[in-house]
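Enquirer: model the following, please.
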Amino acid sequence: MTDGINIRELVLEILLAVTKEEEYSHIALSSVLEKHQYLTKQERSFITRVSEGTLENMIELDYIIDQFSNTKVKKMKPVIRCILRMGVYQLKYMDSVPASAACNEAVKLAERKGFRNLKGFVNGVLRNISRNLEKIEYPDEKKYPYEAISVRTSVPVWMLKQWSKDYGLNKAKTIAESFQTKKGTAIRINLTKTTKEALMESLSKQGIQAEPVVLKEYPDFDYAMYLTGYDYLAGIPEFVQGDFTVQDVSSMLVTHVAAPKAGDYVIDVCSAPGGKSLHAAELMQGEGMVEARDLTGYKVDLIKENISRCGMKNICAKQMDACILDEASIKKADLVIADLPCSGLGVLRKKPDIRYRMTEEKEKSLAALQRQILSVVCEYVKDGGTLLYSTCTIDRMENEENTAWFLANHPEFTLLLERQIFPDAGEGDGFYMAKFIRK
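Expert: Next up, the predicted model:
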């Protein structure tokens, strides 16, 4: 605790923002950590671990609570529900936190938030769970495979059934399990400003571990690393001065496969926060122009912020609606990058809240939106130019089915490459890409 700030109260603030206010988890966490930058590295790590861990394991945590509480989780007040969830997470997954501390702090937090009358309830449920952690009964996987995998991995049953239909039950299980594993922070080195060797040496002097990423199928992919052991990004001088950008390996592959050349005119139609656009500008060695577009002023400001930090000159940001045809851009682009809004089912490791807010109905509407945007932005590709369609999902409806639809409706394009990257295989998140050439 620093200056009277209760770090568990900050965790509760994050959980309520995500589960009650429907804030994105990474934004809620970043907002709290940025507001309280004076906290120690240990305190910041605790906040990150408990908030992310609670969200990642919420289905399992609710399953456990329901076994020991007469009031089911769904009927609890949001504050009490979140206090119990974070308490059970500490009991089950954090050996460094004594059971007595997890229970006592939860009781204090309930009182602090105005629920003095429920102190006994919170205390009773958590202490009962603490005494019986080893006796918790889970669904039988042979009898109830989807329910059992869902509870163990906190992936909703409907997602598991969808993946099982597309790829088989065993693959669905390994995909779900992969979202429970952790990797370091993936970064892309800005080779226009530094080298991999120089960056690794500089980071090492700060006690930050940097592990290069090697992809056998792409031997020229030599600008990605995983970072561990740092406090926060804004505290790393090399990040502030634009020597590297945080970006998933699979996301980097999109621009790598698109292969923009020096002097090209590139349009990235849904660019924020600008990782792929900046990557293209770097691969183009400062020549040509990348136009990074997005729908809202907020997103365009994010792109501009990253452009400024990285110091690239052959890139600009514009506020434009990808659904509306820009007549001035017709057949002007050598490359159009269309990394479109999607269900995000490939990035549950980084954005666990997607598990609970995405639905089959939303997924269908997103697939339709992708088709609408593709039909507009393909007009910007010049003869002989490239269209790179990508999503961060593993859903066939949004990926292979949309590609087949696009080819059937736009015979002026030829498919050069189609690839589904799974989160349980390879270095990065679940991603899909399809590379088209206009004849």
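Enquirer: can we go C-alpha only for contacts and neighbour counts from here?
Expert: OK.
Enquirer: buried ones in the lengthiest helix in the chain?
Expert: The longest helix of the chain (DSSP state H) is helix 360-377. Residues of helix 360-377 classed as buried by neighbour count (16 or more other C-alpha atoms under 10 Å): Glu363, Leu366, Ala367, Leu369, Gln370, Arg371, Ile373, Leu374, Val377.
Enquirer: please apply the same query to stretch 423-430.
Expert: Quick answer for stretch 423-430 (16+ other C-alpha under 10 Å): Pro423, Asp424, Glu427, Gly428, Asp429, Gly430.
Enquirer: first to last residue in it, what's the distance?
Expert: 4 Å (C-alpha to C-alpha, to the nearest Å).
Enquirer: now the buried residues of helix 360-377 in CSV, with distance to Lys173?
Expert: What follows is those, written out as CSV (distance: C-alpha to C-alpha, whole Å):
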residue, distance to Lys173
Glu363, 21
Leu366, 25
Ala367, 24
Leu369, 29
Gln370, 28
Arg371, 30
Ile373, 33
Leu374, 32
Val377, 36
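Enquirer: please provide the structure for the following sequence as well, for comparison with the first:
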Amino acid sequence: MEVLPYHNLYVGMIETLESIFEKGDYSDKALERTFKKNRLWGSRDRGFVAEMVYDMVRWKRTIDFASANALRKRHYWDFIAAWIVMNDGRLPDLEEFKKVKAQKIKGNYLQALRIPAIKHSISDELFEIGQNELGDQWITELEAMNQAAPAVLRVNTLRTNEKELKAELLDKEIRITKLKRFPDAYVLVEKENLFLTEEFKKGYFEMQDANSQLVAPFVEVEPGMRVADACAGAGGKSLHLAALMENKGNIVSMDIHQWKLNELKRRAKRAGAHNIQTKLIDSTKVLKRFNKSFDRVLIDAPCTGLGVLRRNPDAKYKLDKATLERVLVEQKEILETYSKLLKPEGILVYVTCSILPSENSEQVKTFLSNHPEFTLLEEKTLMPAETGFDGFYMAKMTKKA
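Expert: This next block holds a predicted model:
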């Protein structure tokens, strides 16, 4: 583990970790604020701080155990020191690290490895949830999701093609490699901030996990169709649908949060996706106007996000049984409500980024038992350990004439 020796980097780390652990801020937003505050940091400094922060968030419980509960005491220097020692790194020659007892940390860490929930850095409650639903597979999935996620991009065919994008990035010494089985997916070979590139600003690509890129094709859209993206959020799936439809037809991207739809509009403009219309769902009256009016309805449902913990390690410490129960009720209501938007003989697709059967196949099974007019055509479960990418569930149903 390479460790940089500069005091101000650790001060920045501590401010970021305080924001995440004590105020509940998301890691990316907390880091963004830290970088704005420290504009003189070079790319190597920022990369070091970001990697350390994400790793310490991911392994929070394990580190806290090894550091003898440093977080509870708000001893952030000890917390950072424990992570460095656990990874056989050399502690910088800084005053705050002088009294660190490395052997004690290593002993505590060995003890942590014997307690599954602490070893995999999740709460006892979340460990129990996963074990109850997935059995022995849960450990395998946790091991996969505790690895850093690869940076994957999707070529935006509305703006460019794979050959041109690859060539333009290569001119900037940015190398990407084609992923087999994924039509428009490339993985970044070395860490780069692609958001600063001119190609990103021109909408040539979107950052999107490889398994996430399988959702839009699963919907079986065609140019000219009328499509509803029922829980569109910031619009990642809507943008992909627009590309597959070649900007022909109409996509109505719906959400209950206007700020998410505003972000979708901004992204759609950059991507050149002109067939997207946003719709704020602030009452049931809005949805009644859309009854039986869509050829395709995509429900990318709110979920626990247990399939994307590699990208959102913060979520590991916010999920509990009460959260799961609330999500299950919400998913059932959304399926009931938005399935009414589908035309007869249309296709309804239900998607989550969770790997729990209770949120996935069991929800669909219950829906189908209550709605005999719907028939299951296909379902897929994509597990992180098996695929190397994010976890997703997809179910495709059709409505009888």
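Enquirer: TM-score for this pair?
Expert: Laid over one another, the chains give 0.91 as their TM-score (TM-score structural alignment, normalised by the length of the second structure), with 395 aligned residues with a C-alpha RMSD of 2.3 Å.
Enquirer: one step back: just the buried positions in the next helix or strand along the chain from the longest helix of the first structure, please.
Expert: Reading on from helix 360-377 of the first structure to the C-terminus, the next helix or strand found by DSSP states H and E is strand 381-391. Within strand 381-391 of the first structure, the residues scored as buried using 16+ other C-alpha under 10 Å are Val381, Lys382, Gly385, Thr386, Leu387, Leu388, Tyr389, Ser390, Thr391.
Enquirer: what's the third one aligned with over in the second structure?
Expert: Counting by TM-score structural alignment, Gly385 of the first structure lines up with Gly346 in the second structure.
Enquirer: what about the nearest residue to that match once chain neighbours are set aside, which SS state?
Expert: For Gly346 of the second structure, ignoring the flanking residues on the chain, the nearest one in space by C-alpha to C-alpha, 6 or more residues apart in numbering is Asp295 at 4.8 Å. Assigned with DSSP: H, G, I helix; E, B strand; the rest coil, Asp295 of the second structure falls in the strand class.
Enquirer: got the contact list for the alignment partner in the first structure of Asp295 of the second structure?
Expert: Using TM-score structural alignment as the criterion, Asp295 of the second structure maps onto Asp334 of the first structure. Asp334 of the first structure sits next to Asp264, Tyr265, Val266, Val381, Lys382, Gly384, Gly385, Thr386 when contact means C-alpha atoms under 8 Å, 6 or more residues apart in numbering.
Enquirer: hmm, Arg438 and the last one touching each other?
Expert: What that stands for is Thr386 of the first structure. Yes. Assessed by C-alpha atoms under 8 Å, Thr386 of the first structure is found in contact with Arg438 at 6.5 Å.
Enquirer: and the longest helix of the first structure, what does it pack onto?
Expert: strand 333-339, helix 400-409 (3 or more C-alpha pairs under 8 Å, 6 or more residues apart in numbering; DSSP states H and E).
Enquirer: 7 Å - rerun?
Expert: Contacting helix 360-377 of the first structure under the criterion 3 or more C-alpha pairs under 7 Å, 6 or more residues apart in numbering; DSSP states H and E is no other helix or strand.
Enquirer: and which of the buried residues of strand 381-391 of the first structure is nearest Ser100 of the first structure?
Expert: Nearest to Ser100 of the first structure among those is Thr391, at 44.9 Å by C-alpha to C-alpha.
Enquirer: list the contacts of the closest one.
Expert: Asp339, Leu340, Cys342, Phe431, Tyr432, Met433 (C-alpha atoms under 7 Å, 6 or more residues apart in numbering).
Enquirer: likewise for Phe200 of the second structure?
Expert: Under the criterion of C-alpha under 7 Å, 6+ apart, the neighbours of Phe200 of the second structure are Leu194.
Enquirer: what segments of the stretch 201-350 of the second structure are helices?
Expert: Taking DSSP state H, counting those that start in this stretch as the test, the helices found in the stretch 201-350 of the second structure are 215-218, 236-244, 258-271, 284-288, 321-338.
Enquirer: and the last one against the first structure, how far off on average?
Expert: Translated: helix 321-338 of the second structure. Helix 321-338 of the second structure, aligned to the first structure and superposed, deviates on average by 0.7 Å (mean C-alpha distance after the TM-score superposition for the first structure).
Enquirer: can you state the direction angle for that helix and strand 294-300?
Expert: 180 degrees (axes from the mean of the first three to the mean of the last three C-alpha atoms, to 10 degrees).
Enquirer: what sits up against helix 321-338 of the second structure?
Expert: So helix 321-338 of the second structure is contacted by Ala230, Ala301, Pro302, Cys303, Thr304, Glu359, Gln363 (C-alpha under 7 Å, 6+ apart).
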